[in-house]
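[1] give the three-dimensional model of this entry:
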Amino acid sequence: MWKMPPLPGAELVRTPLQLYRYLFRCCRLLPTQTIQQHYKHTIRQNFKIHADEDDPKRIEQIIKRAIEDSDWILSKYKNMELPK
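    Alright, predicted model coming up:
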């Protein structure tokens, strides 16, 4: 079963730069500034780790997995009760 990605435009993400921008837009949907900063830091770190990747198939796998992970993370926080 195909699930809707967290933001419109996920199907258009083809390059690492597009993915980076997409993931940062997803961070805006997270509930608190602290959580947003945590995931932004994680995004930056992962981009540094994979910066030398040049295999197109591997890049495609990384993009697909990152979009799936962002969907899972946003779903997790959407369904979570945050203290008030």
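[2] C-alpha only now, for contacts and for neighbours.
    OK.
[3] quick check: longest helix in this protein by residues?
    helix 56-78 (DSSP state H).
[4] my guess is Ile59 contacts Asp52. True?
    No. In this structure, Ile59 is not within contact of Asp52 by Cα atoms under 8 Å, at 10.4 Å.
[5] neighbour count for these two, which is higher?
    Taking other Cα atoms under 10 Å, Ile59 and Asp52 do not tie; Ile59 has more neighbours (16 against 8).
[6] tell me how far the residue lying closest to the more buried one once chain neighbours are set aside lies from Ile62.
    Excluding its sequence neighbours, the residue lying closest to Ile59 (Cα to Cα, 6 or more residues apart in numbering) is Glu53, at 7.0 Å. Distance of Glu53 to Ile62, computed by Cα to Cα, to the nearest Å: 10 Å.
[7] which one of the two has more residues nearby?
    Comparing Glu53 with Ile62 by other Cα under 10 Å, the one with more neighbours is Ile62, at 16 against 12.
[8] to compare against the first, here's the next sequence to fold:
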Amino acid sequence: MSPLAGAELIQTPVQLYRYLLRCCRLLPTTAMQQHYHHAIRQGYNSHSDEDNPERIKMIILRAVADADWILDKVRMKALFDIMLLHKCTL
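    Modelled structure (predicted):
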């Protein structure tokens, strides 16, 4: 399951870049958002000369999967924190 709707429609590096930046907005802290924004920009710049369509497709699939993993990790941590807080208040 993708973090945001529309992941299956991504076909170009620019679409991927914009999608990943939208995913960054879902991160809980400004520091995390800045870190991943920088990482996304670096990845985009380092692969900007890629012209093999199969390689581009693989990069897109991997980047969407990585974004999904990161956002799931953040959601699970938030859920765990809520459960701990609730347990402490009982």
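[9] the residue nearest to Ile59 of structure 1 -> structure 2?
    Matched to structure 2 by TM-score structural alignment, Glu53 of structure 1 sits across from Glu50.
[10] wait, doesn't its match sit right on Lys57?
    No. Using Cα under 8 Å as the test, Glu50 of structure 2 is too far from Lys57 to be in contact (10.8 Å).
[11] list the contacts for the residue nearest the centre of structure 2?
    With distances taken as Cα atoms, centre = their mean, Ala67 lies nearest the centre of structure 2, 2.6 Å away. By Cα atoms under 8 Å, 6 or more residues apart in numbering, Ala67 of structure 2 lies in contact with Pro3, Leu20, Cys23.
[12] at 10 Å instead, please
    Ala67 of structure 2 sits next to Ser2, Pro3, Leu4, Tyr19, Leu20, Cys23, Cys24, Tyr36, Lys73 when contact means Cα atoms under 10 Å, 6 or more residues apart in numbering.
[13] one step back: buried residues in the longest helix of structure 1, which are they?
    Ile59, Ile62, Ile63, Lys64, Ala66, Ile67, Glu68, Ser70, Asp71, Ile73, Leu74 (16 or more other Cα atoms under 10 Å).
[14] in JSON lines: those residues, plus distance to Pro16 of structure 1.
    Output for the buried residues of helix 56-78 of structure 1, formatted as JSON lines (distance: Cα to Cα, whole Å):
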{"residue": "Ile59", "distance to Pro16 of structure 1": "8"}
{"residue": "Ile62", "distance to Pro16 of structure 1": "9"}
{"residue": "Ile63", "distance to Pro16 of structure 1": "7"}
{"residue": "Lys64", "distance to Pro16 of structure 1": "11"}
{"residue": "Ala66", "distance to Pro16 of structure 1": "10"}
{"residue": "Ile67", "distance to Pro16 of structure 1": "12"}
{"residue": "Glu68", "distance to Pro16 of structure 1": "15"}
{"residue": "Ser70", "distance to Pro16 of structure 1": "15"}
{"residue": "Asp71", "distance to Pro16 of structure 1": "17"}
{"residue": "Ile73", "distance to Pro16 of structure 1": "20"}
{"residue": "Leu74", "distance to Pro16 of structure 1": "20"}
